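Undergrad: How does the following fold in three dimensions:
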Amino acid sequence: MKNKKIIIAGGTGFMGQEMIKYFGKENELVILTRQLHHTKTNRNDYNSLSAEDLRQTRFVKWDGINAGEWVKELEGADLLINLVGRTVNCRYTPKNKKEILDSRVNATAALGNAISQCAHPPSLWINASSATIYRNAEDKPQDEYSLDLLDDFSTQVCKQWEKTFTEQSTPGTRKVVLRMAITLGHGGVLIPYFNLLKFGLGGKQGSGKQMYSWIHIEDTCRVIEWIWEHKEMSGVYNCSSPYPVPNKEFMKLLREVTGNKFGLPAFEWMLKFGAFLIGTEVELVLKSRWVLPTKLLESGYQFTYPELKNAFTAILKQVPRKQYHLF
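TA: Below you'll find the model as predicted:
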């Protein structure tokens, strides 16, 4: 993509910053954010946004609920990407559950309302969702054609999130839902894994049989570009590698590429106790996410990093050794 105007809602986290790097040099970017004072500094330990990355990027304040001056930015835009959502890395208390759901639903509705006010609305709206919409699966993989969804909290959130998106009336805007698998890059979710490796705790977690669906951040950006280029694509797509792995294999490969030969396993009771101590939910580690990108493959998309080992190897080239190794 070149010479386009791209709006990213919720673009100051790990994924948003990587999208700024990928799209920002040759396109005009507008980042909708609640906290302007964080936007010029990177909250990721392993990389920073350079002046060149930010040269064509502007940050615009919004609250993710109400219309404001930010609505004008959507006029004539080419692409809108919505990444907004409170982190799920917390205890699922009633208060946190409400914030997790409301942050996603409210932002999606606000964007839909803004588009409806545009004389020249964005050509394409890509709304994030999550691969956790699928059930805990150790028996078979799930794809966009799977109907056996359960009704746990994570699934309820994703269903309502996608329902809100679908209900927005945007006749002049093509709409795509991207159900995101765990996104890997030199930051984000890998930071706690690197910390475990450093202290000899990089073994399997729980039984190690739970499946781990993942995608390299570069492929995430390329998928967005692919969808932009292929005007016939709309609806729901899983954004995940075609080769998910069991947790045991994930940790083994991570130890291998980082040169950490030893890794103690974390038994389920340990994970539950640890999750309680740090204020998070054990399902983030133990839920089996076995998801395939069937519709993406049907569209002809070819992954840069289909295999996990190659993805890890590429990521490690950008990470200082001290971040994942004591010596």
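Undergrad: Every contact and neighbour count from this point should use C-alpha atoms.
TA: Noted.
Undergrad: Surely Leu196 touches Leu190?
TA: No. Taking contacts as Cα atoms under 8 Å, Leu196 lies outside contact range of Leu190: 9.9 Å.
Undergrad: where exactly do the helices run in the stretch 201-327 of the chain?
TA: For the stretch 201-327 of the chain, applying DSSP state H, counting those that start in this stretch gives helices covering 217-229, 247-258, 268-278, 283-286, 294-298, 308-316.
Undergrad: List the buried residues for the last one?
TA: Going back to what we said before, that points to helix 308-316. 308-309, 311-312, 314-316 (16 or more other Cα atoms under 10 Å).
Undergrad: quick revisit: in JSON lines: the helices of the stretch 201-327 of the chain, plus distance to Ser116.
TA: Converted to JSON lines, the helices of the stretch 201-327 of the chain look like this (distance: least, Cα to Cα, whole Å):
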{"stretch": "helix 217-229", "distance to Ser116": "21"}
{"stretch": "helix 247-258", "distance to Ser116": "44"}
{"stretch": "helix 268-278", "distance to Ser116": "42"}
{"stretch": "helix 283-286", "distance to Ser116": "36"}
{"stretch": "helix 294-298", "distance to Ser116": "29"}
{"stretch": "helix 308-316", "distance to Ser116": "40"}
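Undergrad: The structure of the following sequence is requested for comparison with the preceding one:
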Amino acid sequence: MKLLITGGTGFIGRALIARLAPSHDITVLTRNPERALAILGGGIVPLRSLATLTNLDAFDGVINLAGEPIADGRWTTQRKREICDSRWQLTESLVRLHQAGSNPPSVWINASAIGIYGPRDATPVDEQTPIAAMGFAEQVCERWEAIARRVADQTRQCVVRIGLVMHPDGGALKKMLPAFRLGLGGPLGDGQQMMSWIHLQDLVSMLCYLLEHDHCRGVFNGTAPHPVNNKAFSQALGQALGRPAFLPAPAPVLRLALGEMSNLLLTGQAVLPNAAEAAGFQFEYPKLEGALAAMFSRA
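TA: Sure, this is the predicted structure:
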């Protein structure tokens, strides 16, 4: 397939392109082609701007992963604008190009996040759970999905609500590791908030599965089938590293340091991937202990 990928140099994009590049022709939207080629290798075609395109007819599929990280620091007014614009404006531009063509791509994979479900208790939620967009994270995802959904009448579309992506080379886990390896890790707040996680390789496999199977369309939760609470997560990570993990980070300290963004760390959801499993996708790492053992067996 000829694929257009946004967010290709990011944590998820790099792993996905490594899986897809040997058998697909990949164009990567990037503001820095030289950096993209250095990161991704010569098997991709860098595209500096969508302005050079008049439509998307040259592509068989679109994978839209682009977006500024939402949990990289305090949500200032400027930071919120960057988080929104990087998702909404780019997706708007892609949708306009899609609508301008006469032979648009046959498949469109669009990222979203489980933050759309908002803070929940431990009661499981799935793709059928109603959305009540109240906070910033929910509103970002709800509008992002609404913009992307405008192509669904012409193109098979899969929206993947991604959870906590687990791999030591990136994402939240990479940020946690220094403290945990020193024995300074532990629960956040009371540790009861649910964490819906997924091994990076399972997420990549899910994206590829959705891309390649024509019966897949609609919303899919990009999470493993066994979420855990933050306390259990901290204990499992400590055990995998052979370190104690009992030092809590008090909620007031997190709120003082991170402001509104601390809500992402102190609340959570137990999100189940029912749609992906119903579509026939099988997880290699359904449980946290197995995922962590695979990551740190040589640690």
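Undergrad: Ends of stretch 120-133 of structure 1, what's the gap?
TA: 33 Å (Cα to Cα, to the nearest Å).
Undergrad: What range does that stretch cover in structure 2?
TA: Aligning stretch 120-133 of structure 1 against structure 2 (TM-score structural alignment) gives residues 103-116.
Undergrad: residues of the matching stretch that come out buried?
TA: 103-116.
Undergrad: the residue most distant from the middle of structure 2, which is it?
TA: Ser102 (30.6 Å; Cα atoms, centre = their mean).
Undergrad: What's Leu200 of structure 2 aligned with over in structure 1?
TA: Counting by TM-score structural alignment, Leu200 of structure 2 lines up with Ile217 in structure 1.
Undergrad: what sits against that match?
TA: 15, 18, 183-185 (Cα atoms under 8 Å, 6 or more residues apart in numbering).
Undergrad: same question, Leu264 of structure 1
TA: When contacts are counted by Cα under 8 Å, 6+ apart, Leu264 of structure 1 touches 200-204.
Undergrad: Likewise for Leu211 of structure 2?
TA: Counting by Cα under 8 Å, 6+ apart, Leu211 of structure 2 touches 107-109.
Undergrad: Alignment lookup: it to structure 1.
TA: So, by TM-score structural alignment, Leu211 of structure 2 is matched to Trp228.
Undergrad: how far away is that match from Ser123 of structure 1?
TA: Distance of Trp228 of structure 1 to Ser123 of structure 1, computed by Cα to Cα: 9 Å.
Undergrad: where do the contact lists of those two overlap?
TA: When contacts are counted by Cα under 8 Å, 6+ apart, Trp228 of structure 1 and Ser123 are jointly contacted by Leu79.
Undergrad: Regarding Gln84 of structure 2, which helix or strand does it belong to?
TA: Just so we're on the same page, residue 84 of structure 2 is Cys rather than Gln. Following DSSP states H and E, one finds Cys84 of structure 2 within helix 77-100.
Undergrad: what's the mean gap between that helix and the aligned bit of structure 1?
TA: Following superposition, helix 77-100 of structure 2 is found to deviate from structure 1 by 1.5 Å on average (mean Cα distance after the TM-score superposition for structure 1).
Undergrad: before we move on, back to that, next, see which of the contacts of Leu264 of structure 1 are matched by contacts in structure 2.
TA: Mapping these onto structure 2 (both residues aligned by TM-score structural alignment, their matches' Cα atoms under 8 Å) leaves 201-204 still in contact.
Undergrad: Pick out the most distant pair among these.
TA: Using Cα to Cα, those span at most 8.8 Å, a distance reached by Leu201 and Lys204.
Undergrad: Mind jotting down where the strands sit in structure 1?
TA: Ranges of strands in structure 1, per DSSP state E, are 5-9, 28-33, 57-61, 79-82, 124-130, 174-180, 182-185, 187-188, 211-212, 214-216, 235-239, 245-246.
Undergrad: Distance to Glu138 of structure 1 for these - can I get that in CSV?
TA: Output for the strands of structure 1, formatted as CSV (distance: least, Cα to Cα, whole Å):
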stretch, distance to Glu138 of structure 1
strand 5-9, 34
strand 28-33, 38
strand 57-61, 42
strand 79-82, 30
strand 124-130, 18
strand 174-180, 19
strand 182-185, 17
strand 187-188, 25
strand 211-212, 7
strand 214-216, 16
strand 235-239, 18
strand 245-246, 9
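Undergrad: Tell me the residues that contact both of Leu201 and Lys204 of structure 1, please.
TA: Joint contacts of Leu201 of structure 1 and Lys204 (Cα under 8 Å, 6+ apart) are 264-266.
Undergrad: Tell me the one of the residues you listed nearest Thr39 of structure 1?
TA: Nearest to Thr39 of structure 1 out of the shared contacts of Leu201 and Lys204 of structure 1 is Ala266 (Cα to Cα; 36.3 Å).
Undergrad: Can you find the partner of the closest one in structure 2?
TA: Checking TM-score structural alignment: Ala266 of structure 1 goes with Ala249.
Undergrad: got the contact list for its match?
TA: Ala249 of structure 2 sits next to 186-189 when contact means Cα under 8 Å, 6+ apart.
Undergrad: quick one: stretch 91-98 of structure 1 aligns where in structure 2?
TA: The aligned range for stretch 91-98 of structure 1 is 74-81, by TM-score structural alignment.
Undergrad: buried set for the matching stretch?
TA: Neighbour-count burial for stretch 74-81 of structure 2 flags 74-75, 79-80 (criterion: 16+ other Cα under 10 Å).
Undergrad: just how off-centre is stretch 220-233 of structure 1 within its chain?
TA: Between the centre of stretch 220-233 of structure 1 and the centre of its chain there are 16 Å (Cα atoms, centre = their mean, to the nearest Å).
Undergrad: what about the counterpart of Pro178 of structure 2 in structure 1, how many residues close to it?
TA: By TM-score structural alignment, Pro178 of structure 2 lines up with Asn195 in structure 1. Counted with other Cα atoms under 10 Å, the neighbours of Asn195 of structure 1 add up to 16.
Undergrad: Leu286 of structure 1 versus Asn195 of structure 1, what's the distance?
TA: As for Asn195 of structure 1, its distance to Leu286 of structure 1 is 19 Å (criterion: Cα to Cα).
Undergrad: again with Gly13 of structure 1
TA: Using Cα to Cα, one gets 24 Å for the distance from Gly13 of structure 1 to Leu286 of structure 1.
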